[in-house]
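>>> fold the stuff below for me.
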Amino acid sequence: MARTDVRRTPSGTPPKPSRPGPGKRSGGFGRFVRRLFAWGAAAALAVVLALAVAVGVAASSLPSFSALKSQQEGQMIVVRARDGSELVSLGPSYGKWIPVGQIPREMKLAMISVEDRRYYDHFGVDPVGIARSLFVRAQSGRWRQGGSTITQQLARNVFLNNNRTFARKAREAILAIALETKFSKDEILELYLNKVYFGGGAYGIDSASRKFFGHPGTELTLPEAAIIAGLVKAPSRYSPTADAEAAVKRAKVVLETMQDAGSITAGEADGVDFAKVRFAAEQGQNSVRYFTDWALPQLDLLVPENSEPIEVWTTLDPAMQHAATDAVARNAPKGAQGAMVSIDRDGAVLAMVGGTDYVTSNYNRAVNAVRQPGSAWKLFVYLAAIEAGYKPDDAVVDEPVTINGWSPHNDGRNYAGKIDVRTAFAYSKNTVAAQLGNEVGFGTVAAMARRLGISTPINTMPSMVLGTSDVRLIDMTRSFAAVSAKGMAVEPYGITKVATTDGRVLYEHKPVPGQQVLQPFVAAAMTDLLQTAVNIGTGRAAQIGRPVAGKTGTTSSNKDGWFIGFSSGITTGVWMGRDDAKPIPGLMGGTAPARAFAQYMRQATARRPAENFDTELVLPDWQLEPDDEARTGSPEDYYYVDEQGNLIDPARNEAPKGPLADSQRGRLEDNGQPLPPNGAPPAANDDFLDQATGRRGRGQ
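Predicted coordinates for the structure are as follows:
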């Protein structure tokens, strides 16, 4: 048996197994650290090499200094009238190029102090500024300081966009370093100060100086330089033309920053007196801007993603626009505003005035303001009544009425007794309108208004028949235009063509047949009423020596005055009132608004032939059938739509079922009115017709 050789210690116990000593452990960890450092160094070197290659490629592809000087940002838009004449030119405004040596020292110091204090100490990207920005972000929880240098801002303004993405920031940094490798600090500063945007369409310090102070950029003083430097952060918020107080407040912050950076002394900062700064008067802008402010935003839909300089041909007639502006200015009561919209028979907007003075207030009351229309709303009440079977010669009774606790009164609280529909409309009898609205249903009146183009919310309380729902002037005008167009819907438009400056057409308006929203006989009967209102009724001041149809509107306490009418294919709406909705003594639709309408329309229609209205009430064949033929068939085959737009079976007083009902539901319009075959309305039994049209109540 073999013996195992076991070494023993002097005490006789076996020795413990040996362990690696400290030298061995540290050697392994050291190798790991060295490898990690090597890998990191290799990765860093790779990044540096990649960055160097990217910067080199970017620098080689950068335009020359002279090319960058001639390059302009922003889109120029030339807006033309329907006759091709230039209405206005919009877009960037560039002053004279100022070499860096001629730029006032105060302007350079102000811009560097507020935008990039370490401008002369970094290579295009400022790691110190970025670290400071991140530190403030961690402390405050939100971004309060930007880390972009002047060079980065130049790269972004000239070559990139303002998207806040990592990829864009990375490209911005590479381009900034490339700019620094190709151009000197003074060249970069010169490019920046001549290209940066200061608001109001002004690019560069010369354009900004001329716009805000009325003199060249070479003459800028320290307070003026502080104001301009403060605009870069938020051009619209701190614009002197929009808010001089905010501009000065921001400029004081710039002065404090300049003093903190050592660019000026405390004595120089204290010696600045902003009260002595004289701002240039805003250049006059005529009322054409109301129209362009409405029409040009539509370019985003007509020619999306276009940045080329373009020319926009519009529907505006310069002579008509001038006439409309003058008519509103001459007739609007003192302290009141006025608005006008004039539409051709195809929907082309010929003139648009949104207020008495665009410079004082650029708020467009023609398309944005919502006001109560008063009796002008009766257009929809009487249209619904005509569709229900009323005719202009039908008898109605002007007498006190109460509907659900509401008792309307006529102007002067007088009542005419038994009159016809035509007379009731001409003299704007409130009690008759209330009875008609109650008879046909207030929901039916609301559906009629929606059908003709009213886009604002409509209430269905009984008082709605007198115009208590807020509306826009342009919507009311297009509703009257549909009546003028014999029941065809009219869609207002302002742009006919868009083309590049070299003549390439990007968009051209194509006429689209309007939808038939009223039967021609309904439009004819309504035109009869509207013409009578001008001939002998409340709209007599709107007469112009040729056929005119229209309606007045006056709200309670004379807060709003309206007149809307048409003649020779032109439909024009006028509104007058105060922006704060305070009463205006004497303001009624038949006074100032009607006179403004007449003054404008005399000139607008002067070159058009006079047109007699088609007011002959020619009923369709389905209404001329003998009664015994009209009653043939089973009542179960028919249905009708109530004022809420519900399908009702008169025989069962419930919604019909089955294939017929399903097919008819598919032909319902949004306004709740059915579209039966051949344009004829749904039939119903005599009891139902008596109840729906109120023939029993009228003694028929």
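>>> please make it C-alpha for all contacts and neighbour counts, starting now.
Fine.
>>> quick one: list the elements packing against the helix or strand hosting A46.
If you go by DSSP states H and E, A46 is part of helix 22-61. With contacts defined as 3 or more Cα pairs under 8 Å, 6 or more residues apart in numbering; DSSP states H and E, helix 22-61 has these neighbours: helix 166-182.
>>> contacting residues around the next helix or strand after the helix it packs on?
Using DSSP H and E, the helix or strand that directly follows helix 166-182 along the chain is helix 185-195. With contact meaning Cα atoms under 8 Å, 6 or more residues apart in numbering, helix 185-195 is reached by 65, 68-69, 72, 97-100, 120, 150-151, 154, 179-180, 203-206.
>>> can you tell me which of these are buried?
97-98, 100, 150-151, 154, 179-180, 203-206 (16 or more other Cα atoms under 10 Å).
>>> what's the closest of those to V136?
Nearest to V136 among these is I150, at 20.0 Å by Cα to Cα.
>>> rewinding a little: so which of the contacts of helix 185-195 belong to helices?
Residues of the contacts of helix 185-195 located in helices (DSSP state H): 65, 68-69, 150-151, 154, 179-180, 205-206.
>>> farthest pair in these?
Spatial extent of these (Cα to Cα) is set by the pair E180 and D206 at 24.4 Å.
>>> and whichever strand or helix holds E245, how far out from the chain's middle?
Assessed by DSSP H and E, E245 sits inside helix 244-261. Between the centre of helix 244-261 and the centre of its chain there are 34 Å (Cα atoms, centre = their mean, to the nearest Å).
>>> what's next to the next helix or strand after that helix, contact-wise?
As assigned by DSSP H and E, the chain's next helix or strand after helix 244-261 is helix 266-270. If you take Cα under 8 Å, 6+ apart as the criterion, helix 266-270 is touched by 255-256, 259.
>>> of those - the most surrounded one?
Among the contacts of helix 266-270, L255 has the most neighbours (other Cα atoms under 10 Å), with 29 neighbours.
>>> so how far is the helix holding A46 off the chain centroid?
Taking Cα atoms, centre = their mean, one finds helix 22-61 lying 55 Å from the centre of the chain it belongs to.
>>> so that helix versus helix 166-182, what angle?
Orientation of helix 22-61 against helix 166-182 (axes from the mean of the first three to the mean of the last three Cα atoms, to 10 degrees) gives an angle of 70 degrees.
>>> quick check: buried residues in helix 22-61?
Within helix 22-61, the residues that count as buried by 16+ other Cα under 10 Å are 54-56, 58-59.
>>> so which of the contacts of helix 266-270 is the closest to N430?
Taking Cα to Cα as the measure, N430 sits nearest to L255 out of those, at 65.4 Å.
>>> and for comparison, fold this next one:
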Amino acid sequence: MQLSGRLVAAGRFIAGCLSALTTGFLVTGLLFGVPYLTLTPLLDDFSLAALDPPNNRTLILLDRDDKPFARRGGCVAEPVKYAEIPKHFVDALVSMEDRRFFMHPGIDPIGLLRAAQANRAAGHIVQGGSTLTQQLIKNAYLSSERTFERKEKEAWMALALELRLSKEEIFERYVSSAYFGEGCFGLRAAAKRYFNTPVSKLTVPQSAYLVALLKSPTGLRQDPEKAKERANLVMEAMVETHALGIKERDKLKPVLPEIASTSSDGGYYADWVASTIRLPKDGSYAPVRVHTTFDPKLQKLAEHAVDSVLSKQGESRKASQAAMVVMRTDGRVLAMVGGTNYDESQFNRAVQAARQPGSSFKLFVYLAGLRAGLTPESTLVDQPIKIGNYEPKNFGHRFRGPVSMRQAFASSINTVAVQISEAVGRKPVIDAARDLGVTAKLQATPSIALGVYEVPLLEMTSAYAAAASGAYPVKRGALPASARRMTISFRPKAPANGGWSSRTSSGSFCAPTSPAAPVMAPGSRSQRTARPAPARIIAMPGSSALPAIWSSASGSAMTTFRR
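Predicted coordinates for the structure are as follows:
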């Protein structure tokens, strides 16, 4: 700062202190309330970098056709310079928030006296009497607690800041870091977000609206009528300070931004993807664009499927929510439904919730059996069994006697699954689940074979994607997948058309029959890259807790949630 500027700032400081002394408030509230020496480090050493606007960059997610479908992260932009701010915006903010901003030294003795009287009458802090400088200090350095000690620190630091920066610099830092709602920090970001205009092109009504938001950004954004009332008050304040003529004011009407409502389609998907991305911290305010595998058409179909299942079966199953994941066999997620209404609840049941997978967990039991040397034609006996106090039952409470492993899997026979788990060992079953991507907590108990331990839907879907493609682990995600995976290359003593090509009368399971699909049988794992084959699974063994549907192009699984 030039010498003349420092002299002007020093003059403001001295004049302000003299004025404050005449009121007696600063003498009692500041000079004696908190010793000057205890605040000296705050006055001398605080960093101006803290005054910079937040740099929470905007994340723009693009679908598989490179079209934006969601925004996440902050709404930020480059800090504004005082020279590009319209005079009417400066007038609007000063008239409404701090009418003596360009005259006081950082604290306003008149405003402080008025606030002190109100606070004394109430017996606690009800008014702050804060200047724009004090608000900037509070937002950057202090907590928002309403205590006398915090107010005293705020006042001293405001005085110090006015000696270090010009009024114009303080003003531009204030408006560049202020919160305007909708996740937007700073005037430039707010002007772009609400009115799609540069700061220099803001009109008087637009400026009044933005200043009005500073009072309660979230509340006023949700109540357009109150926002209009507040914007009217801003323009009335401009008239009172002679920044706006009465006739001109009468011609102006409050404006509301026309922001296209963000579609909730893909909201759960967008939240999930955003949680997996670390935005670069390179000082840039430019938005980050990320390409995903999101398919809007499949998303619509998935949402329709969820609604259809709940409308037909929700009441009978006492389910009020459902979730679905649509995944390619290489783990790329194409669509995701985390609940029935994203606007009402952003809790993602496809990712954040875990439920008992039931019979769909038998995939890992049979995989462990194949690894141990069983084949699809191995004979097992469906009969009553008891392991300690554990006595599994079949659906319908009937037993079929000798059955092949293929038949047991296709019919989802509980007793056979438990026998296989006990024969090969519970740990190998857990190992099979881990290999196929299940990270949920599993315990080596007899009931593990029947899927009693809760697993997120996303993990179960990726496990079946691995089985469909013949390679693991499937790296689930929405970004390009790694090509290096292990192949499932078990060679059975089975018919040439594929070891698991079996169909029951209920059609509960159909295995790969395409030459491109893998054959699962006993053997060893080879370490080579495998190209995922299209899944041919129509449906996987399931229970009422986790029904799952698969398409020929990609796998998708759905789970319902009880009331």
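>>> TM-score for these two?
The TM-score (TM-score structural alignment, normalised by the length of structure 2) is 0.61; 446 aligned residues with a Cα RMSD of 5.8 Å.
>>> dump the ones in helices among the contacts of helix 185-195 of structure 1 into JSON lines; add distance to A138 of structure 1 as well.
JSON lines is the format used below for those (distance: Cα to Cα, whole Å):
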{"residue": "F65", "distance to A138 of structure 1": "39"}
{"residue": "L68", "distance to A138 of structure 1": "38"}
{"residue": "K69", "distance to A138 of structure 1": "39"}
{"residue": "I150", "distance to A138 of structure 1": "24"}
{"residue": "T151", "distance to A138 of structure 1": "25"}
{"residue": "L154", "distance to A138 of structure 1": "27"}
{"residue": "L179", "distance to A138 of structure 1": "31"}
{"residue": "E180", "distance to A138 of structure 1": "30"}
{"residue": "I205", "distance to A138 of structure 1": "35"}
{"residue": "D206", "distance to A138 of structure 1": "39"}
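>>> if we can go back for a sec, so can I have JSON lines of the buried residues of helix 22-61 of structure 1 showing distance to A630 of structure 1?
Formatted as JSON lines, those follow (distance: Cα to Cα, whole Å):
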{"residue": "A54", "distance to A630 of structure 1": "85"}
{"residue": "V55", "distance to A630 of structure 1": "87"}
{"residue": "G56", "distance to A630 of structure 1": "89"}
{"residue": "A58", "distance to A630 of structure 1": "84"}
{"residue": "A59", "distance to A630 of structure 1": "86"}
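>>> quick one: which of the residues you listed is nearest N410 of structure 1?
Top of the list for closeness to N410 of structure 1, among the buried residues of helix 22-61 of structure 1 and by Cα to Cα, is A58 at 78.5 Å.
>>> aligned counterpart of R413 of structure 1 in structure 2, please.
For R413 of structure 1, the aligned residue in structure 2 is H397 (criterion: TM-score structural alignment).
>>> give me the neighbour count for that match.
8.
>>> surely it is in a helix?
No. Applying DSSP: H, G, I helix; E, B strand; the rest coil, one finds H397 of structure 2 to be coil, outside a helix.
>>> ok, it - contacts?
Not one residue lies near H397 of structure 2 by Cα under 8 Å, 6+ apart.
>>> and for the one 10 residues further on?
Counting by Cα under 8 Å, 6+ apart, Q407 of structure 2 touches S502.
>>> now the helix or strand where it lies on structure 1. Mean distance?
According to DSSP H and E, Q407 of structure 2 maps onto helix 405-411. With mean Cα distance after the TM-score superposition for structure 1, helix 405-411 of structure 2 departs from structure 1 by a mean of 1.2 Å once superposed.
>>> quick one: whichever helix or strand comes after that helix aligns where in structure 1?
Sequence-wise, the next helix or strand downstream of helix 405-411 of structure 2 (DSSP H and E) is helix 414-424. Mapping helix 414-424 of structure 2 onto structure 1 (TM-score structural alignment) gives residues 430-440.
>>> check the offset of the matching stretch from the chain's centre.
36 Å.
>>> mean deviation, that stretch versus structure 2?
Using mean Cα distance after the TM-score superposition for structure 1, the mean distance for stretch 430-440 of structure 1 is 1.4 Å.
>>> check which residues of that stretch are buried.
Those would be 430-440, for stretch 430-440 of structure 1 by 16+ other Cα under 10 Å.
>>> adding distance to M340 of structure 1, write these out as CSV.
CSV is the format used below for the buried residues of stretch 430-440 of structure 1 (distance: Cα to Cα, whole Å):
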residue, distance to M340 of structure 1
N430, 26
T431, 30
V432, 29
A433, 26
A434, 29
Q435, 32
L436, 30
G437, 29
N438, 32
E439, 34
V440, 32
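>>> ok, so of these, who is nearest R578 of structure 1?
Once Cα to Cα is applied, the member of the buried residues of stretch 430-440 of structure 1 that ends up nearest R578 of structure 1 is N430, at 24.5 Å.
>>> contacts only, for the closest one.
408-410, 466.
>>> what's the answer for V341 of structure 1, then?
349-353, 366, 473-474, 477, 572-574 are the contacts of V341 of structure 1 under Cα under 8 Å, 6+ apart.
>>> tell me the secondary structure for the aligned residue in structure 1 for S556 of structure 2?
Aligned by TM-score structural alignment, S556 of structure 2 pairs with G573 of structure 1. Three-state call for G573 of structure 1 (three-state DSSP): strand.
>>> looks like G573 of structure 1 contacts T477 (just checking).
Yes. Using Cα atoms under 8 Å, G573 of structure 1 is in contact with T477, at 5.2 Å.
>>> which residues are in contact with each of those two?
341-342, 564-565.
>>> hmm, which of these are the buried ones?
341-342, 564-565.
>>> let me know the distance separating the spatially closest residue to L179 of structure 1 that is not a sequence neighbour from M258 of structure 1.
Spatial nearest neighbour of L179 of structure 1, chain neighbours left out: A59 (6.6 Å); criterion: Cα to Cα, 6 or more residues apart in numbering. Remark: distance between A59 of structure 1 and M258 of structure 1 (Cα to Cα, to the nearest Å) = 32 Å.
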